[in-house]
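Colleague: For reference, the sequence and a predicted model appear below.
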Amino acid sequence: MSDCTRRHTIALADDHAVVRAGYRRLLELEPELAVVAEYADAEAAYFGLAQQQDGEVELLVLDLSMPGRGGLEMLRRLRQRLPALKVLVFTMHESVALMSQCRDAGASGYVTKSSDPVQLVAAVRAALSGESVWPAALAAGLREGSPHERLSPREFDVLQHLLAGRGVEQIAQILHLSPKTVANYQTLVRQKLGIGTAVELLHYAREHGLATS
């Protein structure tokens, strides 16, 4: 490849520095790929990318489980701010419901961290070329009409925080909402899922692949 060949620009967002370093080394083994930015949390990624011109960074490899508001909400905000930016979700969660939320939020694809490294490189290349990248096993499990499919994006955010064991006050702080608003969302989530207790919520989450661990 000649020196004048254009390199594709990539940003990484993951809260583990060692993991980011591994991604960078893996991706930059490919001569046409260049990692030009790294971020350790969702807010830093959003504000860092928002300061760039649309198209300056072509692809963001995004972990969802980061400090602060989290990757899913940041994905929605980025799609509004930088519509040309492609986002490849790279996460430990093998969740059909979470994949569905990422798809609806505008992600280009979804790769689990249990995948072979070669699959990440292939997914990056595919996303850069404009293809959608969704795991066949998870995509086959998408179930339209399940109660959690009717949750709004904000309700799904609150659900994910509840399943992570966070209380109303903590969720309110993370999402920059009032505790009363979060409590209202919690009530709506339980109503839509047809559950009444935290134990029932956890049982539902496990049945539908929503549990975070």
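Modeller: Yes, it's here.
Colleague: From now on I want contacts and neighbour counts done on CA atoms only, so please keep to that.
Modeller: Will do.
Colleague: check contacts around residue 100.
Modeller: By CA atoms under 8 Å, 6 or more residues apart in numbering, the residues touching residue 100 are residue 142.
Colleague: you'd agree it is in a helix?
Modeller: Yes - according to DSSP: H, G, I helix; E, B strand; the rest coil, residue 100 belongs to a helix.
Colleague: How about the secondary structure of residue 43?
Modeller: Using three-state DSSP, the structure places residue 43 in helix.
Colleague: what about it, how many neighbours?
Modeller: 17 (other CA atoms under 10 Å).
Colleague: State the distance from it to residue 50.
Modeller: According to CA to CA, to the nearest Å, residue 43 and residue 50 sit 10 Å apart.
Colleague: Run a quick neighbour tally on residue 50.
Modeller: The number of residues packed near residue 50 is 14, by other CA under 10 Å.
Colleague: Pretty sure residue 90 sits against residue 110.
Modeller: Yes - between residue 90 and residue 110 there is a contact under CA atoms under 8 Å: 6.0 Å.
Colleague: In addition, the following structure is provided for comparison:
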Amino acid sequence: MTPRNSIRLLLVDDHFVVRSGLAMLLAQQDDFAVVAEADDAEQAVAHYRQHRPDVTLMDVRMPGASGIEALQRIRGEFPDARVIMLTTYDLDEDVFRALEAGAVGYLLKSVRHAELFAAVRKVHAGERCVPQSLETRCKNGALRSRLSPREVETLDLLARGFSNREIGSALGVTERTAKAHVQAILVKLEAADRAEAVDAAYKRGLLRADYK
């Protein structure tokens, strides 16, 4: 039975060892109670519906649907859901998408235990818990670098080494239009050339490492 006045937690991570270790760590706090655990997005949504936790700790990257997609679904049904993204990654695009989807916290798994406990309590109290450095990067970097769907397609082809003519052919547009898309990407990613744009895209999480 969950003690009265405990902060009820849902843990979502596809790695069992990480998830169970986190559960044991949180259980050391008298005011925390882990009410459910999930290892993928589908379970996360189902457990949220069933348990209505006070705070959810969600991994960003999982097999199948991501933690951000699970967050979007949960917030779509429960707009007041308080979700902290707890992840290994602090790529600009991940941070931006998580905050845009309604996450009220974003912490790295390297966070100190005391900071994690404090973050859970702050979020439960209705506050946000996102490191200032990530907030600043999100506002000043990722927000400006948002690409249109066509620019994302162009970026993918750039990473594969396509020329402007080849990009135009693949997208069904003229070489001139393809060049315009490339120039827009360079501006948004603040890159001097195509290679620098692709490198910046990997660092921001706009391209997956398996494209390399």
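Modeller: Structure's in. What do you need? Since the structure is predicted, the reported quantities are computational estimates derived from the model, not experimental observations.
Colleague: Can you give me the TM-score here?
Modeller: In this superposition the chains share a TM-score of 0.70, using TM-score structural alignment, normalised by the length of structure 2; 178 aligned residues with a CA RMSD of 3.4 Å.
Colleague: higher neighbour count, residue 90 and residue 110 of structure 1?
Modeller: Between residue 90 of structure 1 and residue 110, counting by other CA under 10 Å, residue 110 is the more crowded of the two (28 against 24).
Colleague: which residues touch the more buried one?
Modeller: Here residue 110 of structure 1 is in contact with 88-91, 99, 102, 133-135 (criterion: CA under 8 Å, 6+ apart).
Colleague: Excluding its own residues, what touches whichever helix or strand residue 48 of structure 2 is part of? List them.
Modeller: Residue 48 of structure 2 belongs to helix 41-51 when elements are defined using DSSP states H and E. By CA under 8 Å, 6+ apart, the residues outside helix 41-51 of structure 2 that reach it are 10, 12, 35-38, 62, 64-67, 69-70, 73-74.
Colleague: Report the mean deviation for the helix or strand that that helix is followed by after fitting onto structure 1.
Modeller: Sequence-wise, the next helix or strand downstream of helix 41-51 of structure 2 (DSSP H and E) is strand 55-58. Following the fit onto structure 1, the mean deviation recorded for strand 55-58 of structure 2 is 0.5 Å by mean CA distance after the TM-score superposition for structure 1.
Colleague: In structure 1, point out the residues matching strand 55-58 of structure 2.
Modeller: Strand 55-58 of structure 2 corresponds to residues 59-62 of structure 1 when matched by TM-score structural alignment.
Colleague: picking up where we left off before, just give me the closest of the contacts of residue 110 of structure 1 to residue 23 of structure 1.
Modeller: residue 90 (10.5 Å; CA to CA).
Colleague: how about the closest one, what's its partner in structure 2?
Modeller: In structure 2, residue 90 of structure 1 lines up with residue 86, judged by TM-score structural alignment.
Colleague: Now do the contacts for its match.
Modeller: Applying CA under 8 Å, 6+ apart to residue 86 of structure 2 gives the contacts 57-60, 106-109.
Colleague: again, only this time at 10 Å
Modeller: Going by CA atoms under 10 Å, 6 or more residues apart in numbering, residue 86 of structure 2 touches 11-13, 56-60, 67, 105-111, 116.
Colleague: Which helix or which strand is home to it?
Modeller: Of the helices and strands defined by DSSP H and E, residue 86 of structure 2 is found in strand 83-87.
Colleague: For stretch 62-75 of structure 1, buried residues please.
Modeller: Residues 62-66, 68-75 are the ones in stretch 62-75 of structure 1 that count as buried (16 or more other CA atoms under 10 Å).
Colleague: Quick one: end-to-end length of that stretch, please.
Modeller: OK, stretch 62-75 of structure 1 end separation, CA to CA: 8 Å.
Colleague: how far away is the closest residue to residue 128 of structure 2 other than its chain neighbours from residue 52 of structure 2?
Modeller: Nearest in space to residue 128 of structure 2, with sequence neighbours left out and distances taken as CA to CA, 6 or more residues apart in numbering, is residue 104 at 4.9 Å. When distance is defined by CA to CA, residue 104 of structure 2 is 16 Å away from residue 52 of structure 2.
Colleague: Looking at those two, which one has more neighbours?
Modeller: Set residue 104 of structure 2 next to residue 52 and count neighbours by other CA under 10 Å: residue 104 wins out with 23 against 17.
Colleague: how about the strands in structure 1?
Modeller: 8-13, 33-39, 59-62, 86-91, 109-112 (DSSP state E).
Colleague: Those: which one's closest to residue 165 of structure 1?
Modeller: Proximity to residue 165 of structure 1 (CA to CA) singles out strand 86-91 among the strands of structure 1, at 19.2 Å.
Colleague: Check the mean deviation of that closest one from structure 2.
Modeller: Strand 86-91 of structure 1 differs from its equivalent in structure 2 by a mean of 0.4 Å after superposition (mean CA distance after the TM-score superposition for structure 1).
Colleague: For residue 204 of structure 2, see how far away the residue most central in space within structure 2 is.
Modeller: Among the residues of structure 2, the one closest to the centroid is residue 94, at 3.6 Å (CA atoms, centre = their mean). Here residue 94 of structure 2 is placed at a distance of 8 Å from residue 204 of structure 2 (CA to CA).
Colleague: before we move on, what about residue 4 of structure 2?
Modeller: Between residue 4 of structure 2 and residue 204 of structure 2 the computed distance is 43 Å (CA to CA).
Colleague: neighbour-wise, which of the two wins?
Modeller: With neighbours defined as other CA under 10 Å, residue 4 of structure 2 and residue 204 compare such that residue 204 has more, 21 against 9.
Colleague: need the helices for structure 2, in chain order.
Modeller: Per DSSP state H, structure 2 carries helices over the ranges 16-27, 41-51, 67-77, 92-101, 113-124, 132-137, 149-159, 164-171, 175-188, 194-204.
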